[in-house]
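Just to be clear, the model below is a prediction. Sequence and coordinates:
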Amino acid sequence: MKHRKLGPFNVSAIGLGCMNLSHAYGPPVSAEQGERVLLTALDQGVDFFDTAALYGFGANETLVGQVMKPHRQKFTLASKCGMQGVDRGDGTQVRVIDGRPETIKKTCEDALRRLKTDVIDLYYLHRWDKQVPIEDSVGALSDLVRQGKIQTIGLSEVSANTLRKAHAVHPIAAVQTEYSLWTRNPEIAVLQACRELGTAFVAFSPVARGFLCGPLDIAALDAKDIRRTMPRFAPANYAANLKLLPAYNALAQEAGCSPSQLALAWLLHKGEDILPIPGTTSVDHLLDDLAAVDVQLGADLMNRLEALINPNTVVGDRYNDQANSEVDTEVFA
């Protein structure tokens, strides 16, 4: 496994996004399967693991804590606050965005307990709460750094302008945003801002929420699968997007790799400061993803990939109106 710089850390060039094990793409996997995926990743040289208070409303942090506590010195741990589940009073939880300093600090205490650790290496503000100045939320995170409860601060789904405001309060070690061949919004401004500030860029959903792994049967998706709310997966849009895959798969064959490896290799070739964190519930898929570190892509193939899949050829927005209102990322006209 190759390594890259993230703030004070040297982490595996491909990390593991742990969300899929507990959240968003269907029922959670069993504890045994979650353990199998996490420990296989560690065994294969992955030393950058990403979770959040939101995922499974704490269940994902709990899983990571239980499985990874004996290996805590072997990896860099990232989690997130500012978006979490709140009890409705009837035994169910609802997702809320809350960036108030007191909530951030309470969420961190809960996370430390669930993760069974004394310190979180990288702690992100999962979403900027637009009711709270970013300076106030980052100020609370900087208090946690001074208290030794977190080591570095990250932001998720923010614009270049918000990043600069936050960085003026405390250095931002990483920005995490969706980035893949079919979601290129970071290229508008925030990726360049990260480079100017020395902030690493962590790319989530690097295989386009499974689209670039091969055709998905969208009719068979779980009723609570978040892709059911995403315009690109609406039946008519998805049918149009499927037309991109034959040429894409041909490029993967030309590169001598799997489709998912091609998507990850493209990101790795976009800059040494970019760290993709694919997620999976399958050990086989995990091993396939990690082999992308050895895939070499020439400039001509990179250009043909980008000409094939880009904002002008993909049909549908990445988020619905509600989700778009919750993020601060730049958008294409």
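Yep, that arrived. Numbering: from 1, shown residues only.

CA only for contacts and neighbour counts going forward, please
Will do.

any idea which helix or strand comes after the strand or helix carrying residue 123?
Element membership for residue 123 (DSSP states H and E) is strand 120-125. Scanning forward in sequence from strand 120-125 by DSSP H and E, the next helix or strand is helix 134-146.

List the buried residues for that next one?
134-135, 137-142, 144-145 (16 or more other CA atoms under 10 Å).

Next: stretch 60-79.
Quick answer for stretch 60-79 (16+ other CA under 10 Å): 60-65, 67-68, 75-79.

could you dump those residues to JSON lines with distance to residue 231?
Below are the buried residues of stretch 60-79 laid out as JSON lines (distance: CA to CA, whole Å):
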{"residue": "60", "distance to residue 231": "27"}
{"residue": "61", "distance to residue 231": "29"}
{"residue": "62", "distance to residue 231": "32"}
{"residue": "63", "distance to residue 231": "31"}
{"residue": "64", "distance to residue 231": "31"}
{"residue": "65", "distance to residue 231": "34"}
{"residue": "67", "distance to residue 231": "36"}
{"residue": "68", "distance to residue 231": "36"}
{"residue": "75", "distance to residue 231": "36"}
{"residue": "76", "distance to residue 231": "34"}
{"residue": "77", "distance to residue 231": "32"}
{"residue": "78", "distance to residue 231": "29"}
{"residue": "79", "distance to residue 231": "28"}
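
Among those, which ones are in strands?
76-79 (DSSP state E).

isn't residue 75 right next to residue 49, touching?
Yes - checked against CA atoms under 8 Å, the pair residue 75 and residue 49 is within contact range at 7.3 Å.

Spit out the residues that contact these two alike.
Shared contacts of residue 75 and residue 49 (CA atoms under 8 Å, 6 or more residues apart in numbering): none.

still on that earlier bit, between the ones in strands among the buried residues of stretch 60-79, which sits nearest residue 152?
Nearest to residue 152, judged by CA to CA, of those is residue 78 at 9.4 Å.

Which parts of the stretch 201-333 of the chain are helices?
Along the stretch 201-333 of the chain, the segments classed as helices by DSSP state H, counting those that start in this stretch run 235-242, 245-255, 259-269, 283-290, 299-308, 321-326.

Would you mind giving those helices as JSON lines with mean neighbour count and distance to residue 30 added?
As requested, these are exported to JSON lines (neighbours: other CA atoms under 10 Å; distance: least, CA to CA, whole Å):
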{"stretch": "helix 235-242", "mean neighbour count": "15", "distance to residue 30": "30"}
{"stretch": "helix 245-255", "mean neighbour count": "16", "distance to residue 30": "32"}
{"stretch": "helix 259-269", "mean neighbour count": "24", "distance to residue 30": "24"}
{"stretch": "helix 283-290", "mean neighbour count": "18", "distance to residue 30": "13"}
{"stretch": "helix 299-308", "mean neighbour count": "14", "distance to residue 30": "37"}
{"stretch": "helix 321-326", "mean neighbour count": "12", "distance to residue 30": "29"}
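
ok, second structure coming up, stack it against the first:
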Amino acid sequence: MNYRKFANTHIELSKIGLGCMGMSAAYGEDKDDKESIATLERSIELGINFWDSADIYANGTNEKLISQVLKNNRDKIFMATKFGFRMPDNKGDSFIASGIYVDCSVKHIKEAVENSLKRLKTDYIDLYYAHRIDPNIPLEETIEAMSQLVKEGKVKYLGLSECTADELKKAHTIHPISALQSEYSLLYREVEKEILPLTKELGITFVPFAPLGRGLMSNKLDINSLSSSDFRKNLPRYEGEYLQNNQKLTAALEELALSKNVTTAQVAIAWVIAQSDNIIPIPGTKKRTYLESNAKAVDLNLSSSDLEKIEVILKKYPNVGPRYSQRENKFIKKS
């Protein structure tokens, strides 16, 4: 495994992390805790030391699952989790149910961190993100409350997810923001305009989630096999003309991948990594097979010619579609 420096620290994180959401939530009922635990254990063997979760993933169940491996390997893992999304009465599936909202109040932050610490069975969280910016709470209050957690030793570093460039700048003046998480992939490059350059300027690690476009870039995803409870069933990219475009795009990428004796998924991850040296993507998986394949992407060096070929493919198939439905879009603000 290759490593990159985390923010303005001496901490070395694996060049890719492990997104743990799908082990417990979002992608249907096909859950296998035994295989997920084996995947977590295998990631340690591979040298992947950066795991990502959130308290909303199956209402804390994902954090509980992770704890089964984390508790005996605490010194080997840089653990990130998030707070902010809530369900009415803390019940339901946040990825398909209605009523989800954002709460970054001081009161909730204090409660959320204690609950995450308990579920993870740890005394501290390495990286604690605000999952979204709360439109009803002054940003200063949220960041100051998060900063207090650092002073108390419950959290080591602070992060934000899906914020605007102005929000990141403002937050960073209140307390150092060490990581910014957002979607970034061959299907979604909006962050290249402001967010990615700003993180580079401020010495902030940029953490792309969904670097494989939630499976579309693997060229192995059978859309028809997705269950009705799979979050992706309601995303525009998986429908109609957008799906047709994305399948053609991925097929073209596969030709490039085959010429290099690698997979399309490895090309997609390697492309993200190649965009800046402050990037650490967190492709998610719940299976060892995919984990091992993803890990090999860190050794794939795309040449300038390869990158040019990818740009040509992207320009040929530009109709990738919106990344979210109206339900999810209401939680995203544009810079």
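Sure, I can see it. As the structure is a prediction and not an experimental result, all values here were calculated from the model.

got a markdown table for the helices of the stretch 201-333 of the first structure, with distance to residue 27 of the first structure too?
Output for these, formatted as a markdown table (distance: least, CA to CA, whole Å):
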| stretch | distance to residue 27 of the first structure |
| --- | --- |
| helix 235-242 | 22 |
| helix 245-255 | 27 |
| helix 259-269 | 23 |
| helix 283-290 | 17 |
| helix 299-308 | 33 |
| helix 321-326 | 21 |
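
Could you point out which of these sits nearest residue 105 of the first structure?
Of all the helices of the stretch 201-333 of the first structure, helix 321-326 comes closest under CA to CA, at 21.2 Å.

So which bit of the second structure is the closest one matched to?
Aligned by TM-score structural alignment, helix 321-326 of the first structure falls on residues 326-331 of the second structure.

contact partners of the matching stretch?
With CA under 8 Å, 6+ apart, stretch 326-331 of the second structure has contacts from residue 132.

where do the strands sit along the stretch 151-300 of the first structure?
Remark: strands assigned in the stretch 151-300 of the first structure by DSSP state E, counting those that start in this stretch are 172-178, 200-204, 274-276.

will you turn those strands into CSV that also has distance to residue 13 of the first structure and mean neighbour count?
Formatted as CSV, the strands of the stretch 151-300 of the first structure follow (distance: least, CA to CA, whole Å; neighbours: other CA atoms under 10 Å):
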stretch, distance to residue 13 of the first structure, mean neighbour count
strand 172-178, 14, 24
strand 200-204, 10, 24
strand 274-276, 6, 27
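
Roughly how far does residue 192 of the first structure sit from residue 79 of the first structure?
For residue 192 of the first structure, the distance to residue 79 of the first structure (CA to CA, to the nearest Å) stands at 24 Å.

cool, residue 17 of the first structure as well?
Distance from residue 17 of the first structure to residue 79 of the first structure, by CA to CA: 10 Å.

Then residue 270 of the first structure?
25 Å.

Residue 316 of the first structure too?
30 Å.

same thing with residue 52 of the first structure?
From residue 52 of the first structure to residue 79 of the first structure the distance is 5 Å (CA to CA).

Figure out how far stretch 260-280 of the second structure is from the centre of its chain.
15 Å (CA atoms, centre = their mean, to the nearest Å).

okay, it sits on what stretch of the first structure?
Under the criterion TM-score structural alignment, stretch 260-280 of the second structure matches residues 255-275.

which residue in the first structure lines up with residue 244 of the second structure?
Matched to the first structure by TM-score structural alignment, residue 244 of the second structure sits across from residue 239.

same check, this time on residue 163 of the second structure
In the first structure, residue 163 of the second structure lands on residue 158 (TM-score structural alignment).

separation between the one residue sitting closest to the centre of the first structure and residue 19 of the first structure?
Nearest residue to the geometric centre of the first structure (CA atoms, centre = their mean): residue 204, 2.8 Å. The gap separating residue 204 of the first structure from residue 19 of the first structure is 10 Å, by CA to CA.

Likewise for residue 202 of the first structure?
Computed with CA to CA, the distance linking residue 202 of the first structure and residue 19 of the first structure is 15 Å.

Please apply the same query to residue 329 of the first structure.
21 Å.

what residues does stretch 105-113 of the first structure touch?
Here stretch 105-113 of the first structure has contacts from 53, 58, 61, 81-82, 118-120, 140-141, 144, 149, using CA under 8 Å, 6+ apart.

could you give me the residues in the second structure that that stretch aligns onto?
Residue span in the second structure matched to stretch 105-113 of the first structure, by TM-score structural alignment: 110-118.

Just give me the mean distance for that stretch relative to the first structure.
Once the two are superposed, stretch 110-118 of the second structure sits an average of 0.4 Å from its aligned residues in the first structure (mean CA distance after the TM-score superposition for the first structure).

any idea how far residue 278 of the first structure is from the match of residue 163 of the second structure?
From residue 158 of the first structure to residue 278 of the first structure the distance is 20 Å (CA to CA).

Same drill for these two, tell me which one is more crowded.
The neighbour count for residue 158 of the first structure versus residue 278, taken as other CA atoms under 10 Å, is higher for residue 278 (27 against 21).

quick one: contacts for the more buried one?
14-17, 204-207, 289.

at 10 Å what do you get?
14-20, 50, 203-210, 260, 264, 285-286, 289-290 (CA atoms under 10 Å, 6 or more residues apart in numbering).

How about residue 286 of the second structure?
Contacts of residue 286 of the second structure by CA under 10 Å, 6+ apart are 18-24, 30-40.

Now with 6 Å, please.
23, 36 (CA atoms under 6 Å, 6 or more residues apart in numbering).

Residue 304 of the second structure versus residue 313 of the second structure, what's the distance?
14 Å.

make that residue 17 of the second structure, sorry
25 Å.

What is the equivalent residue in the first structure for residue 45 of the second structure?
Per TM-score structural alignment, residue 45 of the second structure is aligned with residue 43.

To which residue of the first structure is residue 230 of the second structure aligned?
So, by TM-score structural alignment, residue 230 of the second structure is matched to residue 225.

so how many other residues sit close to the corresponding residue of the second structure for residue 55 of the first structure?
Here residue 55 of the first structure is matched to residue 57 in the second structure, going by TM-score structural alignment. The number of residues packed near residue 57 of the second structure is 22, by other CA under 10 Å.
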